[in-house]
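With the sequence up front, the predicted model follows.
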Amino acid sequence: MSKILLIEDDQTLFEEVRDRLSQWSYEVHGIDDFGDVIKEFTMVKPDLVIIDITLPKFDGFHWCRLIRAHSNVPIIFLSSRDHPTDMVMSMQMGADDFIQKPFHFDVLIAKVQAILRRVYNYNTENTIELRTWCGANVDYAKNTVANDAGEIELTKNEMFILKILIEHKNKIVSREELMQYLWDDERFVSDNTLTVNVNRLRKKLGELHLGNYIETKVGQGYIALEGEPS
């Protein structure tokens, strides 16, 4: 049974989401002290976090940043805020998805299922955990990339994107294919979400002087180069 930490201060909404997720055999935990979310996160050890932006004392961005400092657990923002910068900020801080209120519960459940399946199943389904790419060691199990310039740690989403591109190295992977790989059903994904994830991945790889080896092919998709970047 997967454990979900639902960080939501609207008690009515919390109970409704908890009840719906419980019907799918998820163990849902709430927050008693919104001033110390990290303490409760550490106690619960959730497999996934669902968090609102507007919360008492500190907003969801604050807690997302602190959770990311401790863990790569998948995070979904659930918020009534609809400004594009809110979605961009959540992705930049390491969130895996953003669902705007009001929402359909079928969409929430589909996203939860897809993320949990992707994050916790793909490592066990693939026997190859270590891959060499452009002189760097890519560790799928540890979500790290290392070369002579150092080592970086990727989020689950970033590593999954990199894995797909490496497995298709020197070949263009369309945005539609990537979204299909990531979320199983592209209807639940925005182009902006994918763009932010790829840009964040390229920025991190830049620390290892590998950022230019992930290229954007306008109108086509993305490509991981094995030789010299163009």
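Sure thing, it's come through. Numbers count the residues shown, from 1 in each chain.

rest of the way, CA atoms for contacts and neighbours
Noted.

mind listing what I161 touches?
Applying C-alpha atoms under 8 Å, 6 or more residues apart in numbering, we find I161 in contact with 178, 182, 198.

Check the burial of the second one by counting its neighbours.
With neighbours defined by other C-alpha atoms under 10 Å, the count for L182 comes to 20.

A strand includes it, no?
No - per DSSP: H, G, I helix; E, B strand; the rest coil, L182 lies outside any strand segment and is helix.

What's the separation between it and K101?
Counting by C-alpha to C-alpha, to the nearest Å, the separation of L182 from K101 is 22 Å.

cool, the last one as well?
Separation of V198 from K101 (C-alpha to C-alpha) stands at 25 Å.

So the two - more neighbours on which side?
Set V198 next to K101 and count neighbours by other C-alpha under 10 Å: V198 wins out with 20 against 12.

Contact partners for that one?
Per C-alpha under 8 Å, 6+ apart, neighbours of V198: 158, 161.

Can you give me the distance of it to D47?
23 Å.

burial measure for G206, as a count.
15.

ok, L48 touching A114?
No - with contacts counted by C-alpha atoms under 8 Å, L48 stays clear of A114, the gap being 11.6 Å.

Kindly provide the distance from the most centrally placed residue in the chain to T127.
Geometric centre of the chain, nearest residue: D96, 2.6 Å, by C-alpha atoms, centre = their mean. Distance, D96 to T127, using C-alpha to C-alpha: 25 Å.

on that earlier part again, report the contact partners of the residue nearest to the centre of the chain.
By C-alpha under 8 Å, 6+ apart, the neighbours of D96 are 74-76, 157.

Repeat the analysis, applying 6 Å as the threshold.
74-76 (C-alpha atoms under 6 Å, 6 or more residues apart in numbering).

and if you look at Y181?
Applying C-alpha under 6 Å, 6+ apart, no residues contact Y181.

Structure two is appended below for comparative analysis:
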Amino acid sequence: MYKIYIIEDDANISRLITEQLTKYQFQCYTVQQFHHIVEEFQAIQPHLVVMDINLPTYDGYFWSRKIRQLSTCPIIIVSARINDIDQVYGIENGADDFITKPFSLDVFMAKVNGLIRRTYGEYASSDSSIITIANTTLNTDTVRLQTAKQESLLTLKEMQLCKLLFDSYPNVVTRQELLSAIWDDETFVEENTLSVNIGRLRKKFEVIQSLLEIKTIRGLGYQLVEVEE
């Protein structure tokens, strides 16, 4: 049974989410102490986190960063904030998806089930390997992108995108291919979600001083290319 950790300060929404997930045989844990979220996360070891943004003490962005330092466990942000910048900021701080309130329970369950399948179920990659191009190595066992100088921990989405780009090198991967491979139903994906994840991945290539970069091919998709030192 998959464990879901629900970090939401609205009791009604927390109850609604819990009832819906429980109906589909998920084991739910709701936050007990908002200033001890990391400790609760470590004790529960959930398979997925549902995170609100407006929380007591610190916001959901802060806790997403903290959780991402410990785990690649998928994080779905559920928030009443509807601005693009909030969604971008959520993904940049480690979230894998963003749902705006009020939301359809069908859409919510589709996103939860999709992330569970991608991470642990029938669509989870069984190819635990090390891929090296130029001076850069993608290690899917440790979920890290690294060079001889530095390394960076990837989120689940970043690793999946990175692996597709590595596997396709030096060919172009279309946006449609990336969306279809990473998200079960691209109908439910916010328009800028792929762009944000690609942008965040680009920064990690820069941080580790990689000789690779992700090039945008206008009107088509993305291509992993080697740049000169």
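Nice, I can see it. No experiment lies behind these values; they were computed from the predicted model shown.

export the contacts of I161 of structure 1 to a markdown table and tack on distance to N212 of structure 1?
Compiled in a markdown table, these are given as follows (distance: C-alpha to C-alpha, whole Å):
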| residue | distance to N212 of structure 1 |
| --- | --- |
| L178 | 19 |
| L182 | 22 |
| V198 | 12 |
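
Show me what the helix ranked longest in structure 1 is packed up against.
Across structure 1, the longest stretch assigned as helix under DSSP state H is helix 105-125. Packing partners of helix 105-125 of structure 1 (3 or more C-alpha pairs under 6 Å, 6 or more residues apart in numbering; DSSP states H and E): none among the helices and strands.

That one: how far from the chain's middle?
11 Å (C-alpha atoms, centre = their mean, to the nearest Å).

likewise stretch 34-50 of structure 1?
17 Å.

So what touches that stretch?
2-6, 73-77.

which SS state does T137 of structure 2 fall under?
Going by three-state DSSP: T137 of structure 2 is strand.

Give me the angle between the helix or strand that contains F166 of structure 2 and helix 105-119.
Assigned by DSSP states H and E, F166 of structure 2 belongs to helix 156-168. Going by axes from the mean of the first three to the mean of the last three C-alpha atoms, to 10 degrees, helix 156-168 of structure 2 is angled at 50 degrees with respect to helix 105-119.

Going along the chain, name the helices of structure 1.
Under DSSP H, structure 1 gives helices at 11-22, 37-44, 60-70, 84-92, 105-125, 156-167, 175-183, 191-206.

and the shortest one, how far from structure 2 on average?
Plainly put, helix 37-44 of structure 1 ends up 1.2 Å away from its match in structure 2 on average once the two are laid over each other (mean C-alpha distance after the TM-score superposition for structure 1).

about what we covered before: list only those of the contacts of stretch 34-50 of structure 1 flagged as buried.
Buried by 16 or more other C-alpha atoms under 10 Å: 3-6, 73-77, out of the contacts of stretch 34-50 of structure 1.

Give me the number of neighbouring residues for L162 of structure 1.
22.

L205 of structure 1 versus that one, what's the distance?
With C-alpha to C-alpha as the criterion, L162 of structure 1 and L205 of structure 1 are 10 Å apart.

Then N123 of structure 1?
Relative to L205 of structure 1, and taking C-alpha to C-alpha, N123 of structure 1 is found at 21 Å.

The two: who's more crowded?
L205 (21 against 15).

That one contacts G211, correct?
Yes - between L205 of structure 1 and G211 there is a contact at 4.7 Å, judged by C-alpha atoms under 6 Å.

separation between the closest residue to D127 of structure 2 other than its chain neighbours and K101 of structure 2?
Nearest non-adjacent residue to D127 of structure 2, counting by C-alpha to C-alpha, 6 or more residues apart in numbering: T140, 8.0 Å away. According to C-alpha to C-alpha, T140 of structure 2 stands 34 Å off from K101 of structure 2.

and what of L145 of structure 2?
Taking C-alpha to C-alpha, one finds L145 of structure 2 at 34 Å from K101 of structure 2.

repeat for A181 of structure 2
26 Å.

Enumerate every residue touching K163 of structure 1.
Contacts of K163 of structure 1 (C-alpha under 6 Å, 6+ apart): none.

Could you measure from it over to D139 of structure 1?
10 Å.

cool, and F188 of structure 1?
28 Å.

who's more crowded, these two?
Ranked by neighbour count (other C-alpha under 10 Å), F188 of structure 1 and D139 place D139 first, with 18 against 15.

what's the neighbour count on the residue lying closest to that one once chain neighbours are set aside?
Leaving out its chain neighbours, the residue that sits closest to D139 of structure 1 by C-alpha to C-alpha, 6+ apart is L130, at 4.6 Å. Using other C-alpha under 10 Å, L130 of structure 1 has 15 neighbouring residues.

number of nearby residues for the residue nearest to D82 of structure 1 when sequence neighbours are not counted?
Excluding the flanking residues, the one nearest D82 of structure 1 by C-alpha to C-alpha, 6+ apart is Q100, at 6.7 Å. Neighbour count of Q100 of structure 1, defined by other C-alpha under 10 Å: 14.

contacting residues around Q100 of structure 1?
Q100 of structure 1 neighbours (C-alpha under 6 Å, 6+ apart): 78-80.

at 10 Å what do you get?
With contact taken as C-alpha atoms under 10 Å, 6 or more residues apart in numbering, Q100 of structure 1 is in contact with 52, 77-82, 87.

now do K3 of structure 2
21, 25-29, 44-49.

switch the cut-off to 8 Å
K3 of structure 2 sits in contact with 26-29, 44-48, where contact means C-alpha under 8 Å, 6+ apart.
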